[in-house]
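A.B. asks: predicted model and sequence below, questions to follow.
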Amino acid sequence: MDSTQQFWEDFYRDKDQVWSGKANPILVNEVAALTPGTALDLGCGEGGDAIWLTQQGWRVTAVDISDVALERAAAHAAEAGAEGITWERHDLAKSFPEGRFDLVSAQFFHSPVAVDGERDKALRRATEAVAPGGTLVVAGHAGWPTWMEEPPHKDVRFPTTAEVLEALALADGEWTVERQEVITHDFPGPEGQHGTRSDNVLRVRRSG
């Protein structure tokens, strides 16, 4: 096990549950109107997005680097009666799921231990996995919450939508940018502090 996988195994092992178990609101908003087909969930964590997508009729392949996360996600899916999700472990800097998908989702695809260029490389590979007529949705934080004075990971950088779009290196005439936006929402702190956080949303569609 290399240091990147070890980081994420420890990250999930440290708590019985890290995330809420609900689907990311940005994903829900961006794909609710799409016709369900095949979906690839990159960095699926504990499975909230994959379970929701399956419940909407999508056939989902869900990927994470952490065995702990995948085991927990599969258990949550079983509890929810969400059947048919394919769970795969990948370090996306080294391997990638096979096939092409009608939807590829990369929600909050950040890592404090990523090597420079790894994220961009994985997202470019994600574009290759989008089927003709399919959609890629990339959501990411635009910065730390406004109430946070000392960020826990000072080396984490939050790319803008323009930087993500440039990194994707989309072929001219083959893709349409359907949404490129920064969304600011209320985000209270753990001790009830008032504050907000901004997130980047990029949705692109491959011509069919």
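C.D. replies: Arrived safely.
A.B. asks: drop to CA atoms for contacts and neighbour counts, all remaining ones
C.D. replies: Fine.
A.B. asks: how close does the closest residue to residue 85 other than its chain neighbours get to residue 157?
C.D. replies: Of all residues not flanking residue 85 in the chain, residue 60 sits nearest, at 5.1 Å (C-alpha to C-alpha, 6 or more residues apart in numbering). Separation of residue 60 from residue 157 (C-alpha to C-alpha, to the nearest Å) stands at 29 Å.
A.B. asks: show me what the helix or strand in which the residue nearest to residue 85 is found is packed up against.
C.D. replies: Here residue 60, judged by DSSP states H and E, is contained in strand 59-64. Packing partners of strand 59-64 (3 or more C-alpha pairs under 8 Å, 6 or more residues apart in numbering; DSSP states H and E): strand 38-42, helix 48-55, strand 86-89.
A.B. asks: swap in 6 Å and give it another go.
C.D. replies: strand 38-42, strand 86-89 (3 or more C-alpha pairs under 6 Å, 6 or more residues apart in numbering; DSSP states H and E).
A.B. asks: any idea how far residue 35 is from the residue lying closest to residue 84 once chain neighbours are set aside?
C.D. replies: Distance criterion C-alpha to C-alpha, 6+ apart; nearest residue to residue 84, sequence neighbours excluded, is residue 59 at 7.0 Å. As judged by C-alpha to C-alpha, residue 59 and residue 35 stand 12 Å apart.
A.B. asks: adding another structure so you can compare the two:
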Amino acid sequence: MSDTYLGDPAVRAEWDRRYADRGQLWSGRPNGALVAEVAGLPAGRALDVGCGEGADAVWLAAAGWDVTALEVSGVALERAAGHARDAGVTVGWVHAGLVEAQLAPGSFDLVSAQYPALLRTPDAAAERALLAAVAPGGTLLVVHHAGMEDHEPADGDFDPADFVSPSMVAALLDDGWEVERDERRPRVAPDGGAGAHHVEDLVLRARRRR
């Protein structure tokens, strides 16, 4: 795994701090919405956006997917790589922000963004990067915590208004896409880990027609 980082150094530093503050930030198990939505898809090339400590990427790789996992935190990537080695699977790790990574267009049969912390910009750069990465016939899956729009940030916490939501991604889908799922539903949450207190998900799943 290369030490080269593509992205905002301040964003990297913030997420490195959050991961370094705890020996394990997440549960270590794949996200329930990912497992449910991907179960019927044929394995292909997958992009895990904001892979964290690697549970989703490792699960996808074990299921036969050729996985590229993207993450801004070097601390998280080191943990993720260790989990992949322990599981005996191979994952391509990319130390970069989504926009800065400049992924080749149409490269992935599945683009998964589970609770992503993608900053909003006037030109919707992150949303457009998600869509652009999906291959014709491929699937885009964006999952986020429901109710975040009502969340009041505490000191030092993230403001949800600064980040991309599934509805912002959905707003960019044209007739080249088929929306297969756009709903709010109970979250299948693994025990432990940050975010475990959220009980409902917003799930957007869309297939690229061309």
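C.D. replies: Now that the structure is in, tell me what you want to look at. Just so we're clear, the structure is a prediction, and the values are computed from it rather than from any experiment.
A.B. asks: alignment lookup: the residue nearest to residue 84 of the first structure to the second structure.
C.D. replies: Taking TM-score structural alignment, residue 59 of the first structure has residue 66 as its aligned residue in the second structure.
A.B. asks: which parts of the first structure are helices?
C.D. replies: Assigned by DSSP state H, the helices in the first structure fall at 3-13, 25-31, 48-55, 67-80, 118-128, 161-168.
A.B. asks: nearest to residue 152 of the first structure, out of the ones you listed?
C.D. replies: Closest approach to residue 152 of the first structure among the helices of the first structure (C-alpha to C-alpha): helix 3-13, 13.4 Å.
A.B. asks: OK, contacts around residue 13 of the first structure?
C.D. replies: For residue 13 of the first structure, no contacting residues are found, by C-alpha atoms under 6 Å, 6 or more residues apart in numbering.
A.B. asks: counterpart of it in the second structure?
C.D. replies: The criterion is TM-score structural alignment: under it, residue 13 of the first structure has residue 20 as its aligned partner in the second structure.
A.B. asks: just to revisit the earlier point, got TSV for the helices and strands packed on strand 59-64 of the first structure, with distance to residue 95 of the first structure too?
C.D. replies: TSV is the format used below for those (distance: least, C-alpha to C-alpha, whole Å):
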stretch	distance to residue 95 of the first structure
strand 38-42	12
strand 86-89	9
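A.B. asks: how far is the longest strand belonging to the second structure from where the chain is centred?
C.D. replies: Longest strand in the second structure by number of residues, with DSSP state E as the criterion: strand 134-145. Chain-centre distance of strand 134-145 of the second structure: 10 Å, with C-alpha atoms, centre = their mean, to the nearest Å.
A.B. asks: now that strand on the first structure. Mean distance?
C.D. replies: Compared with the first structure after fitting, strand 134-145 of the second structure has a mean deviation of 0.5 Å; criterion: mean C-alpha distance after the TM-score superposition for the first structure.
A.B. asks: need the contact partners of the strand holding residue 60 of the first structure.
C.D. replies: The contact list for strand 59-64 of the first structure, computed with C-alpha under 6 Å, 6+ apart, reads 38-44, 85-90.
A.B. asks: any idea how far the most centrally placed residue in the first structure lies from residue 1 of the first structure?
C.D. replies: Nearest residue to the geometric centre of the first structure (C-alpha atoms, centre = their mean): residue 107, 2.3 Å. The gap separating residue 107 of the first structure from residue 1 of the first structure is 25 Å, by C-alpha to C-alpha.
A.B. asks: swap in residue 160 of the first structure?
C.D. replies: Taken as C-alpha to C-alpha, the span from residue 160 of the first structure to residue 1 of the first structure is 32 Å.
A.B. asks: over to residue 198 of the first structure?
C.D. replies: Distance from residue 198 of the first structure to residue 1 of the first structure, counting by C-alpha to C-alpha: 34 Å.
A.B. asks: more neighbours: which of the two?
C.D. replies: Legend: neighbour count by other C-alpha atoms under 10 Å for residue 198 of the first structure and residue 1, higher for residue 198 (18 against 7).
A.B. asks: residues in contact with the aligned partner of the more buried one in the second structure?
C.D. replies: If you follow residue 198 of the first structure across to the second structure using TM-score structural alignment, you land on residue 200. By C-alpha under 6 Å, 6+ apart, the contact list for residue 200 of the second structure reads 146, 185, 186, 187.
A.B. asks: can you do 10 Å?
C.D. replies: Residues in contact with residue 200 of the second structure (C-alpha atoms under 10 Å, 6 or more residues apart in numbering) are 144, 145, 146, 147, 184, 185, 186, 187, 188, 189.
A.B. asks: look up how far residue 98 of the second structure lies from the residue of the second structure most remote from its centre.
C.D. replies: When distances are taken from the C-alpha mean of the second structure, residue 155 lies farthest, 25.0 Å away, according to C-alpha atoms, centre = their mean. For residue 155 of the second structure, the distance to residue 98 of the second structure (C-alpha to C-alpha) stands at 26 Å.
A.B. asks: residue 159 of the second structure touches residue 151, doesn't it?
C.D. replies: Yes - counting by C-alpha atoms under 10 Å, residue 159 of the second structure does reach residue 151; the two are 7.9 Å apart.
A.B. asks: what is in contact with those two at once?
C.D. replies: Counting by C-alpha under 10 Å, 6+ apart, no residue touches both residue 159 of the second structure and residue 151.
A.B. asks: just give me the neighbour total for residue 136 of the first structure.
C.D. replies: By other C-alpha under 10 Å, the burial measure for residue 136 of the first structure, its neighbour count, is 26.
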